[in-house]
Structure formats: structure tokens, C-alpha cells
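K.L.:
Sequence first, then the predicted structure:
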Amino acid sequence: MPAKTTSTQLIHHPYEPPAGFAAPQPGVFKASTVVFPSVAAMRARDWKSRQGYTYGLHGTPTTFTLEERLCALEGGKQCLLVPSGLAAISVVALALLKNGDEVLIPDNAYGPSKALAEGELAAFGITHQLYDALDPADLAARISDRTQLVWLEAAGSVTMEFPDLPALVRICRDKGVLTALDNTWGAGLAFAPFDFGAVEARVGVDISAHALTKYPSGGGDVLMGSVITRDEALHLRLKLAHMRLGFGVGANDVESVLRSLPSLPLRYAAHDRTARELAHWLAGQKEIVQVLHPAMQGSPGHAHWRALCAHDGGAGLAAGLFSIILDERFNQAQVDRFCDSLKLFKLGYSWGGPVSLVVPYELAAMRPQWPPHIRRGTLVRFSVGLETVDDLQADLAEALGTMAS
């Protein structure tokens, strides 16, 4: 019987819009509850399958669309969306590690990844070791029967070393250990995480974790991460943990990333061009003793970057991220004044957005010992946005003058 009261009609109105609407942007579907046509349909649907819908946490047309496009970006087959890049790292660890296991992490990895191992994982009885990302032999020597997972990062966080990824992955594969790559820097564009191509056919990582907060979002206004795989059984292990942990992402945030994805290659290339030009200019400034940028000759791991990202003899691709080492004659107060004097480079964490950012780091507090390939001094990291290179260079020149005066 049709409802007669206004209140009920507002909820159960029979109108349904006609099918066939098409537009450049996919629709935004928001749901916790998903409505089933019958009890039989409810019982038949499998939340693990993307062939139907069961509950908002398990996927909507909006999230499924983003997952498919991210798989296309990185060359994977299955994708999970999580609330942040760190959540992507966390779900991998919690899905694959148990009491008595060990995980190996590069010594130059993203700080919160190491903090997770030192905190929650240690409390669960999971141990970890740090290995030298530039020394495959060091990784090989540390793998034991307890090692269940090896994290990789290219380029290294803050100090920007680029490892020999094929060599590291080959070691892990030969020892039967899973590999997970923090692929935020490469963004699925600098190199293919699941197939290193001309460098080593059919060699790639098992898992790619990506902070979509950075380049895929591109606006500095979205927190999201992804975990991408090619192996169905491995994906299921991750998906079960993802479900039990209750990870979900907001539909409007998914919409923002979907809107930004088509421009990702253009933005990434623009960040890259400006960063390289600024990095080369800074290398010639007397206040600076070292510039850390994987695409620059002499930067730690440059040959590995060239082999993987520019193997065809071209310019290759690199993120708009680099660090400098200011001469140790400048004290912390002077370095802080340099950063504070910058007008276009804003003080702030993260990267990949339109606004250029700067952060000074205390490298001695971040690494067990000072890396031998890093000159002594104070490290400052830059994330290059989309401003004009001449304006950014002028901003840096003025701030360097302020620091030295």
C-alpha cells in the first residue's frame, strides 16, 4: 500500500532517476547501509568480491572505481583503500606479521614506519632490524628464518638515497620473503613497482603501499592511502585484516582523488622539472655542501635511479623532492632563520601539493649513525610545488642571504 504521510514519503518516495547518465567524473555514492532486493541476494553476495555491494566499508561504485584506476596506475590487480599512507603501512604489517616474526626496514625509511615497529609491533612480539638500503649484502645477511617481510623505499625518506631495487627484491625472492615498497615517491610514474622491465624482466615487489595524500591527491587537502598487489591469495590476507580493522575512506575524499588523477602525469612532470632546476642551482651556492636528489649525478644511489627510471637513455622521472646539506659553519639558529625567511616555501610536513614546502631535520637524531655518504652539516628538505621556478629561486636566494648575514 502506498505511503500517505509526508514523513514516510520523504523516505520511501518511489521515484528513481533514469539510467544512462554519463559525465567525465564518476558519481559519488555515500553509504554505510547497502539495500538488497531480497534475502536470497543478501545471502548470496560475498563482501570479498567486487561483483556486488554488501556494506559501505566493503566498497561502493565510487571506491571500486578509484581502486581500479590505481591498479592501472601502478600495474597491480587488487587494491585496498585506507585512511592514510601510514594506515597502508600498518595494515600490511598487521596482516602479515605475528608474534615471533621479524620485519626488516631500511635505515632511511619514513620515520613513522620505524616508530610503528618500535611501538605497536614490538608490543605484539614482532621484532625488527634496520638494514643499509644501499648495501644489498647487508640485507642478505640480516634475513633469517624469522624474517617474514622486508620493506623497501625508493627514494629514502629525507636523505633521498635510491637503492638497487632489483637486487634487493631478488635477494628476498630467493629467500622466500615478501617485499613491500613504499611507492609514494615514485607515484606509479617514475618506475613500475611490479615489473622492473628492462632492468630485470618479471622482477618486482609483492606489495605497493602508496600515500595517496601526496601526488594522487595533489591538493594538500586529502588523507588517504592504498595497498596494491598482484597475487590474489596475498590480497585476501590483506583484505581480511583490512575488514577486521574497520578501515574505510570518505566518498568525498575518493571523489577528490578521482578528480585529480587525470592530471597526475602532468603535475608530476612539472614538479620534477622545477625541482631539478632548483637542485642544480642550489648545488652552486657557497652555503651548501651537498644536494640530495636521485636524478643528480653524485647523489647517493644515482646510478640505481638511472638504471630503473631512465634506463631508455632519456631524462627519466623523479619526484619534486630533494634535500640540501647546509655547511656546518651555520648553527641551528641560522638554519632556522633561513627557513623562516622563505616566503613561498611554507613550513609544513607532507608533499605533492601545489604549495612548496620546507622542513629542517636533525639527521643525527633520525639515524643510528651519520651516513658516510652524507656530508656533515644541517639537512633541509624541500617539496617543490607548482609555483614558477624563477619565483622559487628568488625566494631561496633571498633567504640564503638572510642566513649568511
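P.N.:
Perfect, I can see it now. This structure is a prediction, so every number in the text was calculated from the model and none was measured.
K.L.:
going forward, measure contacts and count neighbours with C-alpha atoms only.
P.N.:
OK.
K.L.:
Secondary structure element holding Pro166?
P.N.:
Taking DSSP states H and E as the criterion, Pro166 maps to helix 165-174.
K.L.:
Which elements pack onto that helix?
P.N.:
On a contact count with 3 or more CA pairs under 8 Å, 6 or more residues apart in numbering; DSSP states H and E, helix 165-174 meets helix 136-142, strand 178-182.
K.L.:
residues contacting Pro294?
P.N.:
Ala155, Met160, Glu161, Phe162, Pro300, Gly301, His302, Trp305, Ala318 (CA atoms under 8 Å, 6 or more residues apart in numbering).
K.L.:
er, Ile143 I mean
P.N.:
Leu104.
K.L.:
got it, and Glu277?
P.N.:
Residues near Glu277 by CA under 8 Å, 6+ apart: Val389.
K.L.:
thinking Lys214 is in contact with Trp351, fair?
P.N.:
Yes: with contacts counted by CA atoms under 8 Å, Lys214 reaches Trp351, the gap being 5.6 Å.
K.L.:
Give the residues shared as contacts by these two.
P.N.:
In contact with both Lys214 and Trp351: Gly220, using CA under 8 Å, 6+ apart.
K.L.:
Please compare the first structure with the one that follows:
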Amino acid sequence: MRVEQLSNEDSPVPRPQVGPNTRLAHGPYDPRSQHGFVNPPVVHGSTVLFASTETLRNRARATFSYGLSGTPTTKALEDALSELEGSAGTILLPSGLAAVSVPLMAFLSAGDHCLVVDSVYYPTRRFCDGTLSRLGVEVEYFDPHIGEGIAGLMRPETKVVFIEAPGSNTFEIMDVRAVSDAAHACGAVTMMDNTWATPLFFRPLDHGVDLSIHALTKYPGGHSDVMMGSVSANNATYGRLRDTQMQIGVNAAPDDTYLVLRGLKTMGIRLERHRDSALALAQWLEGREDVADVLHPALPSFPGHALWRRQFSGASGLFAFRLKGEARTAASFLDALRLFGLGYSWGGHESLAVPVDLSDRTIAKSSGDGALIRLQVGLEDVIDLKADLEAGFAAANTL
């Protein structure tokens, strides 16, 4: 298919009949706008010159007016993500955590009430319990399985419901539509951290969510060499989101933006590999006597599997399992690994393993005995990853 068939002079959005990998490979960027080069240029710039005093006075109408508000590089990534999300617009931020904090600050004020799922990413909880609380926002955590029952927690002052699905580390699946509908019925805005699934496997805005949040550090970047976040919003919330971003004065750097643009090109095929390898390992782990439980939504044995299948079109490479034994056993297991590195983050080409601490939670503590270990399954060969895990089990079983 030719690029011309994917582009339109009046709209950057490709025709809807093309598949996800075609969209990722071509995106809404039109090479004809840059002398035929297939990738957008990396624009380093602050000052934008105007042709006249009239255009200077009316700079709010200009596509670009100052480096902070955007460049051709950032616009290319914003457009690509908005297309994938089906959103009215997207903002870029220098980290995934910034992509969490900026929309929360955009829609919350002193005296407001914010509902946050208890299985949320720990840095999100730290921001809520720290900065939001200090600014006079009351934060309340809720059970990820609450569904439409969240209506019972809503108050007149509830302005935001923040969700994450699957839940961080324990992978609970929630009914996103039910929670969003209940929140909207009470006048609240819904936000979702969708980093695990990416918009290829789940599009929050299609399920009633107002703002979709991603750590682009993970699968879109894909190579463990960049930090960035994004927030894609619907028509009702995009204007306030963008205005808050500009009030705070934060955007993404051009070189980092280019790395994510490059990563997007192969995200689809990388995700397929992450998905298949992780599921193969999860199934293998489920059959081991030294494993108490495997927390992977795509396994039929997982408590939320049916709900996951109803909402998601795929699974990524992150899941957890419960090793029989306690912290000492887990340390021996982890220290024996060689291919699985001991490090945080995920979504990159390399496999990682970390112990999970759920002591910050008040509700979603996850049932079961044993040490919880989270695996990020990379792009290595599954047979080699199995051998590495075997070495870990051998070390743990010698205790």
C-alpha cells in the first residue's frame, strides 16, 4: 500500500480499513511534507519566527508558536498516539509518572474527593498520598473488583475516578465501562493507566474513559533507553488537559520523542512476541509444583479471565507468580537468574524479575501464600528463559 493512500492533505488520520501494524509503520505523518523522508525530522527549537506583527498577535492560531507548546517532532508523536487511542488530542510528558500527575492536577482542586483503585502503580499512590493530599484533595482507595458498585462511594465532591487495569503487580481486571458509567452519572472524570495493554490491546476511550494514560517508556519506546509519558483525552477533557500542561510548563524533549516515534514502528510485532513468550512461560509455571499461583489474565485459571477476554484483545509480557516459600526463598531464586535482570521498569527488549511488595495496599493485597515475583518477559528465546528460571528454582529448592 502506498503512503499516499494512507494520508490526506486535510487530515493526518489514515483510512480506517488499514490494520494496526500498517498504522504503526506509516502513522499519520506524511513524508511529502518533508521532501519524502519517511521519518519526521528531529526539531530542536525554542523560538518561532512570525511573518508579521499580525501573525505574531494571532499566534494562538498558529500550528507552532513556541518550542514549549510543541514542534513538528512532538506533533508527529501526538498525532500517532491520538490515532491509536481514538482521542481528540494527546499531550506528551517527560515520564510515565508525569503522565499520571498532570491530569490529576488538571481536574482536582482543594476540597475535592478522588477515588483511586487500590491496585494502582505505587508511584501513583505516592503522588496521591503526598502532593494531592498536601494540596487539600481527599484520596480514597477502592477494591478493583467493585464494578458498578463504585456508585456507592461517589460523593458530590468526587471529581476524579482513577483506574488501572490490569492492576499493578497483582493484575486484577475491572469492569471499565461499569466504573466509567457510574462515575459519569455523578459528574466525575475518569482516568485510566493503560500502560500494560497499550492501545493495540485496549482502547480506554472506547469503554467510556475520559483520559488514557501511558508510560511510553515501556512498549512504545521498547528499548529501555528513553523515559516519556502521554495522556490522550476525549473532546470534553482535552482542552483543560492541554491548558494545564502549558500552565505547568512541561513537554517532551525532541530526541526522546524521536526514539518513541521509532519504537512505535515495531511495537505491534514486538508485542506479539512479548505476548506469546509470556503466555508460554505462564503456562509452564502453572504446571510446576514449586509455584503456588500464576497471576496472568490470559490464563483460564485466572479469576478475572472472563472479564479480561470480554474487554481486551490481547495480553502483554508482564505478569507475576507466587513462589512457594517466603522472602528468603525468593531472594535465592532471583539471585540465581542470569538472563532475567533484577531491575525495575518493563516493556523493553530484555527480561526482568523483581520481588513484589504489597505492604502499601489497604484492600487489594492478593490472596495466597508465598513470595510474589513479577516477570517482564522480553524478546529472548523462550527455551533460554525457561532454563534461566530453572536455575532459579534449583537455587530456591536447596534451602
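P.N.:
Received the coordinates, thanks. Predicted model, so just to flag it, every value in this text is computed and none were measured.
K.L.:
circling back to that earlier point, now what about the helix holding Pro166 of structure 1, what contacts it?
P.N.:
136, 139-140, 150, 152, 154, 178-179, 196, 199-200, 203-205, 304.
K.L.:
Now which residue in structure 1 aligns to Arg57 of structure 2?
P.N.:
Matched to structure 1 by TM-score structural alignment, Arg57 of structure 2 sits across from Arg43.
K.L.:
mind checking the SS state of that match?
P.N.:
Using DSSP: H, G, I helix; E, B strand; the rest coil, the structure places Arg43 of structure 1 in helix.
K.L.:
Would you confirm that Ala192 of structure 1 belongs to a strand?
P.N.:
No: counting by three-state DSSP, one finds Ala192 of structure 1 to be coil, located in no strand.
K.L.:
ok, now how distant is it from Leu178 of structure 1?
P.N.:
To Leu178 of structure 1, Ala192 of structure 1 is 17 Å away according to CA to CA, to the nearest Å.
K.L.:
Kindly report the same for Asn252 of structure 1.
P.N.:
For Asn252 of structure 1, the distance to Leu178 of structure 1 equals 34 Å [CA to CA].
K.L.:
Have a look at the two and say which one is more surrounded.
P.N.:
Per other CA atoms under 10 Å, whichever of Asn252 of structure 1 and Leu178 has more neighbours is Leu178, with 19 against 14.
K.L.:
Give the equivalent position in structure 2 for the more buried one.
P.N.:
Checking TM-score structural alignment: Leu178 of structure 1 goes with Val189.
K.L.:
do the same with Leu223 of structure 1
P.N.:
Checking TM-score structural alignment: Leu223 of structure 1 goes with Met227.
K.L.:
how much space between the closest residue to its match other than its chain neighbours and Glu78 of structure 2?
P.N.:
Leaving aside its chain neighbours, Met227 of structure 2 sits nearest to Thr217 (4.5 Å; criterion: CA to CA, 6 or more residues apart in numbering). Separation of Thr217 of structure 2 from Glu78 of structure 2 (CA to CA): 15 Å.
K.L.:
what about these two, which has more around it?
P.N.:
Set Thr217 of structure 2 next to Glu78 and count neighbours by other CA under 10 Å: Thr217 wins out with 27 against 23.
K.L.:
Aligned to the more buried one, what sits in structure 1?
P.N.:
Using TM-score structural alignment, Thr217 of structure 2 sits opposite Thr213 in structure 1.
K.L.:
Its match: what secondary structure?
P.N.:
Assignment for Thr213 of structure 1 (three-state DSSP): coil.
K.L.:
Does it touch Gly225 like I think?
P.N.:
Yes: counting by CA under 8 Å, Thr213 of structure 1 touches Gly225, with 6.8 Å between them.
K.L.:
so what's in contact with these two at the same time?
P.N.:
Common neighbours of Thr213 of structure 1 and Gly225 (CA under 8 Å, 6+ apart) are Ser84, Gly85.
K.L.:
wait, the match of Leu223 of structure 1 sits on Leu92?
P.N.:
No: taking contacts as CA under 8 Å, Met227 of structure 2 lies outside contact range of Leu92: 10.9 Å.
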